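Novice: pasting the sequence and the predicted coordinates here, then a few questions.
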Amino acid sequence: MGLPKRRCPNCGDTEQHFRRLHDREQVFALSQATVRVHRADLHKFRRCTREGCVRVQSYFNWRLGFDLPEEFRAPARPPV
């Protein structure tokens, strides 16, 4: 089974793959003030896997989400 595809408002409202949150992302999500993520609901949140995207949102409601800070953005790959 592959990663789920969901609507991502940060990626031009296109369908993108989302994955479960890693440890650091979970810690940030629990401390996020704008979207109150309760520990019991943490398993419902996913992160967009598109390169450069920092969107985290509920698996069930794409409107319930937030952006991770810049330090979570993957560094750009050098040209080959």
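Specialist: On my side now, so go ahead.

Novice: switch to C-alpha atoms for all contacts and neighbour counts from now on
Specialist: Fine.

Novice: pull the number of nearby residues for the nearest residue to residue 30 once chain neighbours are set aside.
Specialist: Excluding the flanking residues, the one nearest residue 30 by Cα to Cα, 6 or more residues apart in numbering is residue 37, at 5.4 Å. Neighbour count for residue 37, taken as other Cα atoms under 10 Å: 21.

Novice: put this beside the first:
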Amino acid sequence: MGLPKRRCPNCGDTEQHFRHLRGAERAFALAQTLVPVHRAELDKYRRCTREGCVRVQSYFNWRSGFDLPDEFRTPPQTAA
């Protein structure tokens, strides 16, 4: 079983794979939320894995989310 697919408003409202937040993404997400969030609640947030997307959203509610800053954006892969 692969990563879960969810609706991503940043990717043209298409179904995309989402993964758990990692390291600096988690730290930013804790600071980003307007309401204090317990670390356990943060586990319900996932990041879109599509190249260049910085969307973070709740696994259960795609409307509950935000964008990471550009420094989290994955640079495009170039052919050698």
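Specialist: Good, I have the coordinates. What you see is a predicted model; the values in this text were computed from it and never measured.

Novice: sorry, back to before: from what I can see the residue nearest to residue 30 of structure 1 touches residue 27, true?
Specialist: No: taking contact to mean Cα atoms under 8 Å, the distance of 10.3 Å between residue 37 of structure 1 and residue 27 leaves them out of contact.

Novice: coming back round to it: which residues touch the residue nearest to residue 30 of structure 1?
Specialist: By Cα atoms under 8 Å, 6 or more residues apart in numbering, the residues touching residue 37 of structure 1 are 29-31.

Novice: of those residues - the most surrounded one?
Specialist: Counting neighbours by other Cα under 10 Å, the top entry in the contacts of residue 37 of structure 1 is residue 29, with 25 neighbours.

Novice: wasn't it part of a helix?
Specialist: Yes: applying DSSP: H, G, I helix; E, B strand; the rest coil, one finds residue 29 of structure 1 inside a helix.

Novice: measure it to residue 57 of structure 1 for me?
Specialist: Here the criterion is Cα to Cα, to the nearest Å. By it, residue 29 of structure 1 lies 10 Å from residue 57 of structure 1.

Novice: compared with structure 1, how much does the longest strand seen in structure 2 deviate?
Specialist: Longest strand in structure 2 by number of residues (criterion: DSSP state E): strand 14-20. Strand 14-20 of structure 2, aligned to structure 1 and superposed, deviates on average by 0.3 Å (mean Cα distance after the TM-score superposition for structure 1).
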